[in-house]
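I'd like to go over a predicted model; first the sequence, then the structure.
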Amino acid sequence: MKTKIVTTFLLTLLLGIAVKGQEKVTSPEFLKYTNSKWVDSVMKSLTPKERIGQLMFVAAYSNKGIEHEKEILETIQKWNIGGLVFFQGDPVTQVKQMNSYQKQAKTPLLGAIDAEWGLGMRLDSTISYPYQMALGAIQNNNLIYKMGTEVARQIKNTGLHLNFAPVADVNNNPDNPVINYRSFGEDKYKVAQKSIAYMQGMQNAGLLTTAKHFPGHGDTNTDSHYKLPQINHSLERLNNLELYPFKELINAGLNGVMVAHLNIPALDASEKPSTLSKAIVTDLLQNKLGFSGLIITDAMRMKGVTNNNKPGIVDKEAVQAGNDVLELTQNVAKAITEIENAVKNNSILQADIDNRVRKILAAKQWAGLHNYKPTPNKNLVHNLNNANAKLLKRQLVEASLTVLKNDDDVVPLQKLDTLNIMSISIGDSLTTKFQKTLGLYDNVKHFNIGNDINPATIDKLKKAINNHNLILLGIHDSSAFPKNKISFSNTLLKFIEGLPFNKTVVTYFKNPYSIAKIKNIEKAKSLILTYQDSKTTQDIAAQLIFGGASANGKLPVSIGSKFKAGAGLTTAKKIRFKYTLPEDAGLNSKTLNSGIDSLIQQAISNKAIPGAQVLIAKNGKVVLHKAYGTHTYSDTTKVKLSNLYDIASVTKISSALPALMHLQDANKFSTEKTIDDYLPYFKGSNKAGIPFREILTHQAGFSPWIPYWQNTLRKNGSYKWHTIKRDSSARFPIKITSNMWLNRNYKKKVFKAIKKSPVSDVKKYKYSGLVFYLLPTIVEEITSTNFVDYINANFYDKLGATTLTYNPEQKFSHSKIIPTENDFLFRHSTIHGTVHDEGAAMMGGISANAGLFSNANDLAKLMQMYLDMGTYGNEEFISKNTLKQYTSVQFPDNNNHRGIGFDKPYLIYKGENSNTAKDASKESFGHTGFTGTMVWMDPKENVLFVFLSNRVTPTRENRTLYKLNTRTKIQQVIYDAIK
């Protein structure tokens, strides 16, 4: 007895200062209903036994079938329990069950769930937000508040009213087996701030909350689910640290506290769990800290409280201690009987029971249960997973990313043309989402190793490591939750520890505490923490490395002696594409996705195209990147995002044109000069003296095209002996097909045909591709460099556009390349892996008129560089002034709408006969291609549109794509989605 008196005295003394600070305690809002008419009427309707029943909350599952439902219904009807705590299952079944349970309940049920990181913690088909440790790294607490409002919306939409969150424990024990990653961290101030943000977000959105695990479960190495942990800290330490977040939450209007099963001698000298301790629940929480809201026990089936305590009796003791709600009572009948007997012998006062029931009913009224209506479940899964909810998850993940090291500012990666990159994913034997996203930015050689690494694999990896100058290492977590442990074999661990960290960027997808168990990892060139392993964290971490995302997270816990809490570097802002959701760029995802999907499906159904790739970006954010259909109509091979299409005339603005702009910036080319200035061969011709400004805007009067291939044929359809042979040789080295080889001098014949072609005296818009056959040679004459080498070195390699290439079959298998036409006139075969345009084919596949292949993603990088007025990846390719010149209308007075090389909107919109959507701005520019391709950029809205297809399959006579006007209709959908 003396020990208890001393403890109480010291507790009062030490908390005295804190109590003075409690004068501004904000009472929970729901308490205003404690004596409302509805609460009064319900109280009058309840028998003493039914009032006790209101204190009981039992476990409910939506995946245990009909027998479990019957058991719950029987409990509700027999004991008039106060509420249900839902666990595993699915949202639709949960709503149906809760509606059914409410219908049978005499008193409306309070529905609760333990959803610390959202419904995904318990229910399938729902969203899991980052664990609280990841949230602890976030610097903007408004994001955490926003998460609170969204979690509240989702929980309420599943028929529930109370979330057992936030976790307010200060985790300062790395070996804590039960809190750990569930805590905001080790800094009490930040734990308090973030707990309040999460709590207020939920409560302001109409959800009851419960901060836990009072009085602080952060410094234990025992899991209270299995054993009663003991905390042997002094009163002063407890008051200054463990209790601090709870005091701040109480001051901020917290409406619920969950009491943990802990043995804390400094607060109660008996060996009772804190849940059963009057000194802790009543004297400390209510009287000293002034908390007047709902007090809820931790689960009464946990061994931390059930060991050595009998069912029923333990519940009675929890009520005697001062708890309002008994969570997951093991035996409702025994609990009610014991409490009933305690009331009869005055060890529990009926007035206390009534006051607690009023408090519970007041919470129910605040939650709207006085006007209960069944919860609808129509479109529930879609509503729970709406675009804004998904976007919030991505925003939270990005904001949590923590860069602990970044020597020489290696992240984000720059100068891609100097890097030879390999990725190694540890702990996952299949190509990871992390690796797939890395591949969107550059050519990355991927390696995957599991825990069973063998010497042969190690040797292979060591050779690869020697051949690459940058390693992107992903260390993954195969466990369901990020525990503080390393389960790698000694062989694998030694392999990791022996890596050349001076050229390695490490992305750590595991619990940050476990970093302390890996030697040398702190020597990495860059070290990135994601706190957990998921497709979202992998995706965004990969984007961070290449500059599609940025990081400013701060480490919420210390990692041994390697890194202290608060560590974290800020990386450069976005410098390359960010792959994200439409809402992230201000577009409506439903309008965008459904509109484009339906138009593509219409085109495929009408056999306008067998398949397509579409990429849309706004503000440098890729908001749609999809592949549709199949390679051909007769093929079942689905189009993948990695497949290459023949981009046809889009080559015009993707090859020689950027080279000319680049050379103009270097004062080596001018649009005011003429063909014969750069190709003396044309001096004296009808094309001499015509400036490139006129030629590249199709203003020069050149002929549209020349069927060069027809000159190879005799009248009987066979090839002239000096033009094409069936086999290659020194004289016939130019491959057209595997059994068609062109004479090495035929290029001269093409140039001669262009030189001799007529030129109209009338200077007006007349589309011509002739000069584009000459441009590669002009670039070579100016630079003394092979044309392909020049554009690779100055553009494609730097952009990471690894599929943007000529003659793709030299680099890629045919399975990766989409076929085009079945050519029965010239090549007498299916065109697959080589350029569709006959003239370009006869130039060895290398022309500025056509010849380039690409997937949508790589082509988009070049186009985004244009849209960003010459810069991409923190590198300037072309000056802003030059790009503005080339993308501006040059001869509007002559009714010519073209820019220099670029197509532009018609000067007057012509409805469906226009070349762009009606909402495309006059500043926009782009190009289309004969194979059904289109790229278009609009600086006014900062929008990029890439459309790749093979509408010429199986024949170029198929013009249905034009009749349907699919491409410009898709373009209009983009503007509609912005509206």
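Done, it's in. Residues are numbered from 1 along each chain as shown.

going forward, measure contacts and count neighbours with C-alpha atoms only.
Fine.

skipping its backbone neighbours, what lies nearest Ile518 in space?
Glu497 (6.6 Å; C-alpha to C-alpha, 6 or more residues apart in numbering).

please tell me how far the one you found sits from Ser429.
Distance of Glu497 to Ser429, given as C-alpha to C-alpha, to the nearest Å: 20 Å.

endpoints of stretch 173-188, how far apart?
Chord length of stretch 173-188, first to last residue, is 13 Å (C-alpha to C-alpha).

same question, stretch 37-57
Where stretch 37-57 begins and where it ends lie 24 Å apart, using C-alpha to C-alpha.

which residues touch it?
Counting by C-alpha atoms under 8 Å, 6 or more residues apart in numbering, stretch 37-57 makes contact with 33, 79-85, 107, 324-329, 332, 336, 339-340, 353-354, 356-358, 360-362, 365, 370, all of which sit outside it.

wait, what's in contact with the closest residue to Tyr181 other than its chain neighbours?
Nearest residue to Tyr181, sequence neighbours excluded (C-alpha to C-alpha, 6+ apart): Met133, at 4.9 Å. Counting by C-alpha under 8 Å, 6+ apart, Met133 makes contact with 180-185, 531, 556.

please apply the same query to Val85.
By C-alpha under 8 Å, 6+ apart, Val85 lies in contact with 57-60, 111-114, 327-328.

look up how far Glu74 lies from it.
Here Val85 is placed at a distance of 16 Å from Glu74 (C-alpha to C-alpha).

my read: Tyr131 touches Gly185, true?
No: between Tyr131 and Gly185 there is no contact under C-alpha atoms under 8 Å: 11.0 Å.

which of these two has more residues huddled nearby?
Neighbours were counted for Tyr131 and for Gly185 using other C-alpha atoms under 10 Å; Gly185 has more, 30 against 22.

and that one, that's in a helix?
No: judged by DSSP: H, G, I helix; E, B strand; the rest coil, Gly185 forms no part of a helix; its state is coil.

skipping its backbone neighbours, what lies nearest it in space?
Spatial nearest neighbour of Gly185, chain neighbours left out: Pro556 (4.7 Å); criterion: C-alpha to C-alpha, 6+ apart.

doesn't Gln132 make contact with the one you found?
No: between Pro556 and Gln132 there is no contact under C-alpha under 8 Å: 9.9 Å.

residues shared between the contacts of those two?
Counting by C-alpha under 8 Å, 6+ apart, the residues touching both Pro556 and Gln132 are 184-185.

the structure to be compared is supplied as follows:
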Amino acid sequence: MHDRNLSRRTLLTASALTASALAGARPAAASSRPDRLRRIVAGMSPEEKIGQLFVMRVYGHSATDPDPADAEANLARFGVRTAAEVVERFHLGGIIYFAWANNTRDPLQIARLSNGIQRAGLAGRSRLPLLIATDQEHGIVARIGRPATLLPGAMALGAGGSRTDARRAAGIAAAELAAMGITQNYAPVADVNVDPGNPVIGVRSFGADPRAAARLVAAQVSGHRRTGVAATAKHFPGHGDTTVDSHTGIPVITHTREEWGALDAPPFRAAIAAGIDAVMTAHIQFPALDPSNDPATLSHPILTGILRQELGFEGVVVTDALTMQGVREQYGDDRVPVLALLAGADQLLDPPDPAVAWRGVRDALESGELSTARIDESILRILRLKERLGLLRDPFVPEHAVERRVGTRSHLAAADRIAEGTTTLLTNTGGLLPLGRRRTPRLLVVGADPASPTGTTGPPTGVLAAAFAEAGFAAAALPTGTSPTAARIEEAVAAAADRDVVVVGTYNVTAGSPQRTLVARLAATGVPVVALALRNPYDIAHLDGATAALAAYSWTDVELRAAVRVITGGVRPRGRLPVPVLRADDPGRILFPTGHGLSYGR
């Protein structure tokens, strides 16, 4: 927790330090045909072996016919123009999809891309299919948007507290990924978010209670396994107590070994016990676990000593993206992949310069720094996973079936039902909510309008206003952004004059945020203000004057529609805070404890 005071550490960790250890780890199942897999490894050239260790991004919607701009991006990065040629050149073992790399336009296109990549893999000398991965956490991180089903994210599920819902959500996500040919999901997040200022985890975590997070992580692992998609618990040994984003710097975790065991370890232990296929590393320093201060991704004591030997994990260890600054600060891009393998990693994700990374591993293998036996261990783990997923038998997906398996009515209905249990009512002065008990008020919807990565069209204020309109409320939308100007605030105040209630969507409010001024100025008009946190539930600590406040945990349409149903009384609020909210003026005191959440009387 870095330089924060001891009282705050005590406040956030005391209950966790007394938590009892969860059930012991259960090793991953061994391959049913180990001799066959070893023969495959023995028949591979050193170049093919090296390639199997890498998971790289490619550009384009097609494996063989990318758009000109994507072809140029592939040429600049890999020296070839198409995804199929990248697979061939580097003998790749895996691919990762990103929306910004133009990989995920729509479900049918994704399925065709996946099949094209698998054809490229089978055309190589080793004739091996690839693991195709993406980050479909849901909530604020989802690489595939509509018409795929959008689901509540981790902290929303933490607020719902239902293992059944967490399992169902993961099962839906995995079933739709499988239909599109995606075989590995970099989810669930197993980090315990004990730092409200965490810039990179936050609502991606199930919450601040390690035991509650462990139960939901295990449920999501189960949901993935039932549908034949590999789940990946991340980010080991725990990224929940950081104030530095590992994309841009290297965080330092100052937990003691005892604190790690009580706070950070339980979700990973639970994931392993539930049969997790893969674990992703964190680019963080953790001196109590490795005093060398190497990032965990490059730490033999952490990956081999703790994850493998102490926790008993026998599955695939994948690094977080090697493009991130947290793993590049101490070593060159040619050395990082080598050190990760020596530490115990199996898959090397998204190196910044693929050719440099590939040559670095080759040179280490030729010099003897990396032994053939060490490389073969990782390849066997990767092949076991491919075999378990059925890829060695048939890696292709039926393209004609995609549309009836993705974004189905039953999946969409389940997403709405799950989301209804997550919205958390934090305050409700004078019983303002639910709206419309006596008459239907005229609403003004203002506030944040962050760009949604999940396919929703228009700003969240538009989504909210539309949802209110569907519920029979006259709602005007006036987006004011995350940093409203004084002029925009005055415009919102003027617009509130002929409205009965103002709903304000807030987004990561801080002490100096002009969003605070917006809420205060609106409240000063005398018009009741409903504040709806579109991401972090901690916003309420910085807001004065709101008549009622709720947390939605995400701006995606499934969670915003659920919040509207709660606000208007279509459903009763059932969500409970999965994290404590500390006072803004005194971070040593709790404003709302974990488990807080109001409801409506019958």
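In hand now; what should we look at? Note that this is a predicted model, so its numbers are computed, not measured.

what lines up with Asn185 of the second structure in the first structure?
Matched across to the first structure, Asn185 of the second structure falls on Asn163, judged by TM-score structural alignment.

ditto for Glu258 of the second structure
Per TM-score structural alignment, Glu258 of the second structure is aligned with Glu236.

again with Ala214 of the second structure
Ala214 of the second structure maps onto Ala192 in the first structure, by TM-score structural alignment.

in the stretch 401-550 of the first structure, which spans are strands?
Here the stretch 401-550 of the first structure has its strands, by DSSP state E, counting those that start in this stretch, at 402-406, 421-426, 444-449, 470-475, 504-508, 526-529.

got CSV for the ones you listed, with distance to Ala841 of the first structure too?
Below are those laid out as CSV (distance: least, C-alpha to C-alpha, whole Å):
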stretch, distance to Ala841 of the first structure
strand 402-406, 47
strand 421-426, 33
strand 444-449, 30
strand 470-475, 37
strand 504-508, 43
strand 526-529, 46
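
can you put the ones you listed in TSV and add mean neighbour count and distance to Leu657 of the first structure?
TSV is the format used below for the strands of the stretch 401-550 of the first structure (neighbours: other C-alpha atoms under 10 Å; distance: least, C-alpha to C-alpha, whole Å):
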stretch	mean neighbour count	distance to Leu657 of the first structure
strand 402-406	24	37
strand 421-426	22	29
strand 444-449	19	28
strand 470-475	23	32
strand 504-508	25	36
strand 526-529	25	38
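
all the helices of the stretch 301-450 of the first structure, residue numbers only.
Assigned by DSSP state H, counting those that start in this stretch, the stretch 301-450 of the first structure shows helices spanning 303-306, 313-321, 332-344, 350-366, 380-384, 387-400, 433-438.

and those as a markdown table, adding mean neighbour count?
Output for these, formatted as a markdown table (neighbours: other C-alpha atoms under 10 Å):
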| stretch | mean neighbour count |
| --- | --- |
| helix 303-306 | 23 |
| helix 313-321 | 24 |
| helix 332-344 | 19 |
| helix 350-366 | 22 |
| helix 380-384 | 17 |
| helix 387-400 | 20 |
| helix 433-438 | 21 |
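
out of these, flag the one nearest Asp646 of the first structure.
Nearest to Asp646 of the first structure among the helices of the stretch 301-450 of the first structure is helix 433-438 (23.3 Å), distances taken as C-alpha to C-alpha.

mean deviation of the closest one from the second structure?
Overlaying the second structure shows helix 433-438 of the first structure at a mean distance of 3.9 Å from the equivalent residues (mean C-alpha distance after the TM-score superposition for the first structure).

what are the ranges of the helices in the stretch 1-150 of the second structure?
Secondary structure of the stretch 1-150 of the second structure (DSSP H, counting those that start in this stretch): helices at 6-17, 34-42, 46-52, 68-78, 83-90, 107-123.

could I get the ones you listed as TSV with distance to Thr164 of the second structure and mean neighbour count?
Formatted as TSV, these follow (distance: least, C-alpha to C-alpha, whole Å; neighbours: other C-alpha atoms under 10 Å):
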stretch	distance to Thr164 of the second structure	mean neighbour count
helix 6-17	24	15
helix 34-42	35	14
helix 46-52	36	21
helix 68-78	41	17
helix 83-90	39	22
helix 107-123	26	22
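
to Pro251 of the second structure, which of those helices lies closest?
That would be helix 6-17 among these, by C-alpha to C-alpha, at 17.2 Å.

for the closest one, name the packing helices and strands.
helix 257-259 (3 or more C-alpha pairs under 8 Å, 6 or more residues apart in numbering; DSSP states H and E).

touching stretch 169-176 of the second structure from outside, list them.
Against stretch 169-176 of the second structure from outside (C-alpha under 8 Å, 6+ apart): 136, 148-149, 151-152, 185, 220-221, 223-224, 226-229, 405-407, 411, 415, 418.

and those, which are buried?
136, 148-149, 151-152, 185, 220-221, 223-224, 227-229, 405-407, 411, 415, 418 (16 or more other C-alpha atoms under 10 Å).

among these, which are in strands?
In strands, defined here by DSSP state E, the members of those are 136, 185.

aligned to Leu577 of the second structure, what sits in the first structure?
By TM-score structural alignment, Leu577 of the second structure lines up with Leu555.

revised request: answer the last question for Arg409 of the second structure.
Under the alignment (TM-score structural alignment), Arg409 of the second structure maps onto Ala387 of the first structure.

contacts only, for the residue nearest the centre of the second structure.
Centroid-nearest residue in the second structure, with C-alpha atoms, centre = their mean: Glu137, separated by 4.0 Å. Contacts for Glu137 of the second structure (C-alpha under 8 Å, 6+ apart) come out as 153-154, 185-189, 204.

same thing but at 7 Å, please
Counting by C-alpha atoms under 7 Å, 6 or more residues apart in numbering, Glu137 of the second structure touches 153, 187-188.

so Thr323 of the second structure is in contact with Pro352, correct?
Yes: if you go by C-alpha atoms under 7 Å, Thr323 of the second structure and Pro352 touch, sitting 4.7 Å apart.

list residues touching both of the two?
Common contacts of Thr323 of the second structure and Pro352 (C-alpha under 7 Å, 6+ apart): none found.

okay, buried residues for the helix or strand that contains Val191 of the first structure please.
Assigned by DSSP states H and E, Val191 of the first structure falls within helix 188-204. Using 16+ other C-alpha under 10 Å as the test for burial, helix 188-204 of the first structure gives 188, 190-203.
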